[in-house]
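K.L.:
Okay, predicted coordinates and the sequence, questions at the end:
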Amino acid sequence: MKQFLILLLLSASITLVNCGDDKDGDADFLAQFVGTWQSSNITAAGCNDPEENGTLNCDPFCFEITITANGTYSLLESGSQSPETGTITATETTVTICETGETNCDSQDPYSFSGENTFSITFTDEDSPGCQFTAVFNRQ
């Protein structure tokens, strides 16, 4: 289970990041993410290994991410004392994260909002072939 959480954290890091310059209008999309968010469950579906399918429930949270208006983030995995930090950008359909010190930034989509206080993001991970992960985050 710990290996799954680490794998998921790495996926989320790649999934939520972008090292590129913020394009005109992207700040408007980022504004909806500003604040502190927690995900208490992550669902995997469509995995080549059926044992990887299912939902991971975490108490009190799997991940907590704090996003600022200037495009920085701090991501804390449940049980960890050291948060990951970096930059984040958003477009109409994509969230991109770039971990501090990393040069290989990647974009991931889709994301969607359910009102102002809940968003979900779906991502893949090369270490889990076929899997589509969905994490739901709630504003704190």
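P.N.:
Nice, thanks for sending it over. Since the model is a prediction, treat every value here as computed from it, not as a measurement.

K.L.:
can we go C-alpha only for contacts and neighbour counts from here?
P.N.:
Noted.

K.L.:
host element of the closest residue to Thr134 other than its chain neighbours?
P.N.:
Leaving aside its sequence neighbours, Thr134 sits nearest to Thr122 (C-alpha to C-alpha, 6 or more residues apart in numbering; 4.3 Å). Using DSSP states H and E, Thr122 sits in strand 118-123.

K.L.:
buried residues in stretch 111-124?
P.N.:
For stretch 111-124, the buried set under the neighbour-count rule, 16 or more other C-alpha atoms under 10 Å, comprises Tyr111, Thr118, Phe119, Ser120, Ile121, Thr122, Phe123, Thr124.

K.L.:
quick revisit: for the strand holding Thr122, packing partners?
P.N.:
helix 2-15, strand 111-113, strand 132-139 (3 or more C-alpha pairs under 8 Å, 6 or more residues apart in numbering; DSSP states H and E).

K.L.:
structure B:
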Amino acid sequence: MKNQFSILLILSIIFFSSCSEDDENGSEFGDLPEELLGTWGSVDLTSTGCTTASDNGSCSVGCLTVTFSSGGIFTGQFYNEVIGGTVTANDNTLKLCDSSGFCNEITYSISGDLVEITWTDSIDGCTYKGVIALVGFPSELVGTWISNSASATGCDDSSDNGTCEQDCLSYTFQTTGAFNGTFANEPERTGFGYTIGSDLFLCWSGEFSCQEISYSVSGDSGSVSWEDNEDGCSYEADISKQ
């Protein structure tokens, strides 16, 4: 009887100790801070120490997009993979868990509209480090802009070099970061974007592709320039708001 009592006592201590530890661990992560709510896109991301050497490398913009919603939900895309699940946070760590229960803990540091992130993936062994920016356009860019003149130089195909007249470029930007527009003879494109300083980043819907554009605006007029990722052209254009 004494032995049975001792065993029950030990089991009780273990049980309550385990519950206490679970409560403490559970309390480490809670709701997301308000400044993280919204959609974020990567500005720079590198991977090192990967199990497969070819996975080491870097990408410039758009290889990671993620939306954090109130209620602890996240959705997004990482390279060509659709991601989603639940997210909680403590002082400097995010815990993202997918529907299968697999979780990654990401260390983060907020600086205005930029967040530095670091994590090690237990599946591919990669250590990822990068910066993400809050998606959205400043008020000075919101609206519809058209080109007054535009030129292309240094194109891979020399026949693409040249100039175009007014309206060959037309884009509409929304505060939320959504945009749509056309350029030259291309079909209309849509997507999301964000700005960092005087650089504008546009990421196309349905494509794993983003374009970095330098811009300058003053009132209803401005200029843009960019090196095209696809045709190798260097573009410059004078633009005005409609």
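P.N.:
Cool, the structure landed. Computed from a predicted model, the values in this text were never measured in an experiment.

K.L.:
circling back to that earlier point, please identify the residue in structure 2 that aligns with the residue nearest to Thr134 of structure 1.
P.N.:
In structure 2, the residue paired with Thr122 of structure 1 is Ser225, using TM-score structural alignment.

K.L.:
Now do the contacts for its match.
P.N.:
For Ser225 of structure 2, the contact set (C-alpha atoms under 8 Å, 6 or more residues apart in numbering) comprises Ile213, Ser214, Tyr215, Ser234, Tyr235, Glu236, Ala237.

K.L.:
what's the answer for Val95 of structure 1, then?
P.N.:
Thr15, Leu16, Val17, Asn18, Ile88, Thr89, Ser107, Gln108, Asp109, Pro110, Tyr111 are the contacts of Val95 of structure 1 under C-alpha under 8 Å, 6+ apart.

K.L.:
Quick one: the helices in structure 2, in order.
P.N.:
2-28 (DSSP state H).

K.L.:
Find the centremost residue of it, please.
P.N.:
By C-alpha atoms, centre = their mean, structure 2 has its centre lying nearest to Gly41, at 1.6 Å.

K.L.:
Chain neighbours aside, what residue packs nearest to Ile73 of structure 1?
P.N.:
Careful, residue 73 of structure 1 is Tyr; it's not Ile. Using C-alpha to C-alpha, 6+ apart and skipping residues adjacent in sequence, the residue nearest Tyr73 of structure 1 is Ile67, 4.5 Å away.

K.L.:
Could you identify the residue of structure 2 that aligns with the one you found?
P.N.:
Under the alignment by TM-score structural alignment, Ile67 of structure 1 pairs with Phe173 in structure 2.

K.L.:
Which residue lies closest in space to Thr41 of structure 1, excluding its sequence neighbours?
P.N.:
Careful, residue 41 of structure 1 is Asn; it's not Thr. Here the residue nearest Asn41 of structure 1, using C-alpha to C-alpha, 6+ apart, is Asn57, at 4.4 Å.

K.L.:
Please disregard the earlier target; I meant Gly232 of structure 2.
P.N.:
Using C-alpha to C-alpha, 6+ apart and skipping residues adjacent in sequence, the residue nearest Gly232 of structure 2 is Cys155, 5.0 Å away.

K.L.:
what do you get for Asp157 of structure 2?
P.N.:
Spatially, and ignoring its direct neighbours in sequence, Asp157 of structure 2 is nearest to Asp231 (7.5 Å; C-alpha to C-alpha, 6+ apart).

K.L.:
what's the answer for Asp199 of structure 2, then?
P.N.:
Per C-alpha to C-alpha, 6+ apart, closest to Asp199 of structure 2 is Ser214, 4.6 Å.
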